[in-house]
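1. Give me a model of this one.
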Amino acid sequence: MIKKTILLLTLVLGWNGLRAQRESTNDFVPYYPGTDNKQYLLIAPGTLGPNALPIPAILDGEVGTDNLFRIACDSYFRDGGGDNGHSLMINFRFPVVQNFMAFELQWNLLEYFHTTNEVRDIMQLFKDDPGWTLNRGDLILNTYIQLLQERSFWPAFMVVNALKTTTGSIKDGRATDLPAHWHYMSMGKQLVNFGQFQFRLNAMAGFYVWQTNQFDLEQNEGFLWGLESQFNYRKLELGVGTSGYNGWKWYGEDRPIQLKGRLIINNPIVNYFVEYKTGLQDYYYSSFSVGINWHPRSPFKLDRH
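-> From the prediction side, this is the model:
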């Protein structure tokens, strides 16, 4: 009898211990009818992984003359711990016409990460922590069109149109599996040119749109903005800026702001860079990225008559 009682208590305590590993998923709020676990995810930048709804680069307002082949490894970690990982990023940019129009493909090719149950509760992920996981990421298609070249009294103006596809996996909150697009004006003006030292101010302004899984809010959107200081000295380039966008619904922490810094060693054909970014609002990750840019000149020039 004593043995049976001890066995029963052991089973009960063991079951309660297993249940205590994370909060009950019964309290997760579904945003559309259905039984798929993905219904519990909050489709917003502050409640998903670091690359799910990215803030685009500010750029310098110029399409330029060079092709771009970029490969980078990004290592990120969540503020307070509980979510860290590595991403393999690939970019291919091709000027159809130098200084006029270009297309770019950005691909978060692979993401290797670990998210604990504590963070999964915050993100409303139904599935328990499986340990380190490998997922694919999103493909982003960009179009760049030059409106005005930089002159003595006005900056360079370039229109950027981007479409985020649904190639990324929504499992584990790494991607949305829903489309998003953003459209903005990139501007840049060199303000100081003193020998081998230059100072440039870059900015962007536009809007950002993404689809959600909320039944009464199928789409969220808001103003996209950014401002950056760029310093060049000989081969070195340093850029520091802040950027973000504002969702209009205040749904799932949808107004992210990031601080970004980059250091580039410029060479005629191959550049080397390191980049750091961290969240200031509704973005709870910091990351370091290192990589190389191969940038041979595009053969296509705009004939001027």
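2. Only C-alpha atoms from now on, for both contacts and neighbour counts.
-> Will do.
3. where do the strands sit along the stretch 1-150 of the chain?
-> Taking DSSP state E, counting those that start in this stretch as the test, the strands found in the stretch 1-150 of the chain are 68-78, 83-97, 101-115, 133-136, 139-148.
4. Next: the stretch 151-300 of the chain.
-> So, for the stretch 151-300 of the chain - with DSSP E, counting those that start in this stretch - the strands run 156-164, 180-194, 197-214, 217-233, 236-245, 257-265, 270-281, 285-294.
5. which outside residues touch the last one?
-> Pointing back at strand 285-294 there. 50, 67-79, 269-279 (Cα atoms under 8 Å, 6 or more residues apart in numbering).
6. repeat that for 7 Å
-> Outside strand 285-294, the residues within contact range by Cα atoms under 7 Å, 6 or more residues apart in numbering are 50, 68-79, 269-279.
7. Kindly report the same for the longest one.
-> Strand 197-214 has contacts (Cα under 7 Å, 6+ apart) with 31-32, 39, 43, 58-60, 178-193, 218-233, 245.
8. Generate a PyMOL selection restricted to the buried entries among those residues.
-> Selecting only the buried entries of the contacts of strand 197-214 in PyMOL, with 16 or more other Cα atoms under 10 Å as the criterion:
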select buried, resi 31+39+43+58+59+60+178+179+180+181+182+183+184+185+186+187+188+189+190+219+220+221+222+223+224+225+226+227+228+229+230+231+232+245
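9. this one next, for a side-by-side:
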Amino acid sequence: MIRFNLNLILFIFLINPKIIQCQEFEWWNEKHDWDGTTHWSDYLIMSPKFFGPNAFPIPFPEKMIEETNLDLSFNCHSNKNEFSKDILSKISIPFGSKVNIKLQINPVEYFSMDSVIRDKRFIRDKKSRGFSVGDLLFETKMRLYERKNYELNMNVGLKTASGSQLMNARYTDSPSYYFNIVWFNEYSINQKYDIETGFLLGLYVWQTNLNDYRQNDALLSSFLINFSFKNFNIQNTIRGFKGYIGNGDFPILYRIKFSTNIKNKEFFIFKQYTLKDNPFNTLSFGISSNF
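-> I've put the predicted structure just below:
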């Protein structure tokens, strides 16, 4: 009899967390007519339109660096139904004059969204707010060709699956990669005025949760123009990619950036506007330092 009671207690102890979990997500099951078998993550839409602002990093056309560079910024992303803020850290290291390595991560992000966005994205967390850690992005840039005023580079980027909060659609919990060619020009009008232009073209690939389309392949492009006057800079950039599935996979972003150079440090502020399939406008400020 005692043995029977012990087995009964053990059974209740083991099954109780599952009962609590089912009750915790019962609202989601009813809201989205869960079929009882499909995993909840398969309801998520793996595209920029339905994820957080840092889930699909889009590269900029950048020239090669000659010194190690550390970049730190504070970013605020918002739309009508959602707000998030994060820290972005980047370090770029040159290896000779032909190769650059860059590491990038959002070490912390706070997010909050209302029930409209939560349900539209099939988010599992009812409160839909909290903290997350971003994916680690690893980039390798290689110089292919160089002349006095321009250079041609190849860039390869790999985004790891290290980010958290998949249930809140902040990061995809899956890897992605891109590779592109960058053409960068510099023009000196006189000793005070300079113009830089950059053009990027490549391929962006990420994993999906669709049975028919296990990955999405996108055409990647970006254009940059930078005006410099003494130690002041105004930079305009438009960038994005176009996937072939058509489920919010065509993000286009415009950014205007103001910066000033003091010794070996750059202080900057920028405003970024969404033009398509990335539902966030962003205000950011930070510092970039060479050492």
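10. Ile181 of structure 2 pairs with which position in structure 1?
-> Superposed on structure 1 with TM-score structural alignment, Ile181 of structure 2 falls opposite Met185.
11. The residue lying closest to that match once chain neighbours are set aside: neighbour count?
-> Leaving aside its sequence neighbours, Met185 of structure 1 sits nearest to Val159 (Cα to Cα, 6 or more residues apart in numbering; 4.7 Å). Per other Cα atoms under 10 Å, the neighbour tally for Val159 of structure 1 reads 22.
12. same question, Asn106 of structure 2
-> 21.
13. Same check on Asn264 of structure 2?
-> Applying other Cα under 10 Å, we find 10 residues neighbouring Asn264 of structure 2.
14. aligned partner of it in structure 1?
-> Using TM-score structural alignment, Asn264 of structure 2 lines up with Ile269 in structure 1.
15. mind checking how far that match is from Val63 of structure 1?
-> 17 Å (Cα to Cα, to the nearest Å).
16. Then Val270 of structure 1?
-> 18 Å.
17. more neighbours, those two?
-> Comparing Val270 of structure 1 with Val63 by other Cα under 10 Å, the one with more neighbours is Val63, at 27 against 15.
18. quick one: the more buried one and Met101 touch, right?
-> Yes: Val63 of structure 1 lies in contact with Met101 (Cα atoms under 7 Å); the separation is 6.4 Å.
19. shared neighbours of these two, which are they?
-> Joint contacts of Val63 of structure 1 and Met101 (Cα under 7 Å, 6+ apart) are 144-146.
20. now that we have these, which one has the most neighbours?
-> With neighbours taken as other Cα under 10 Å, the top of these is Tyr144, carrying 25 neighbours.
21. contacting residues around whichever residue in structure 2 pairs up with Phe113 of structure 1?
-> Matched to structure 2 by TM-score structural alignment, Phe113 of structure 1 sits across from Phe111. By Cα under 7 Å, 6+ apart, the residues touching Phe111 of structure 2 are 83-85, 129-131.
22. Next: Glu186 of structure 2.
-> Listed by Cα under 7 Å, 6+ apart, the contact set of Glu186 of structure 2 reads 149-150, 195-197.
23. Leaving out sequence neighbours, find the closest residue to it.
-> Glu196 (4.5 Å).
24. quick revisit: got JSON lines for the contacts of Phe111 of structure 2, with distance to Ser115 of structure 2 and neighbour count too?
-> Listed next are the contacts of Phe111 of structure 2 as JSON lines, based on distance: Cα to Cα, whole Å; neighbours: other Cα atoms under 10 Å:
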{"residue": "Phe83", "distance to Ser115 of structure 2": "13", "neighbour count": "18"}
{"residue": "Ser84", "distance to Ser115 of structure 2": "15", "neighbour count": "21"}
{"residue": "Lys85", "distance to Ser115 of structure 2": "19", "neighbour count": "20"}
{"residue": "Arg129", "distance to Ser115 of structure 2": "11", "neighbour count": "17"}
{"residue": "Gly130", "distance to Ser115 of structure 2": "14", "neighbour count": "14"}
{"residue": "Phe131", "distance to Ser115 of structure 2": "18", "neighbour count": "15"}
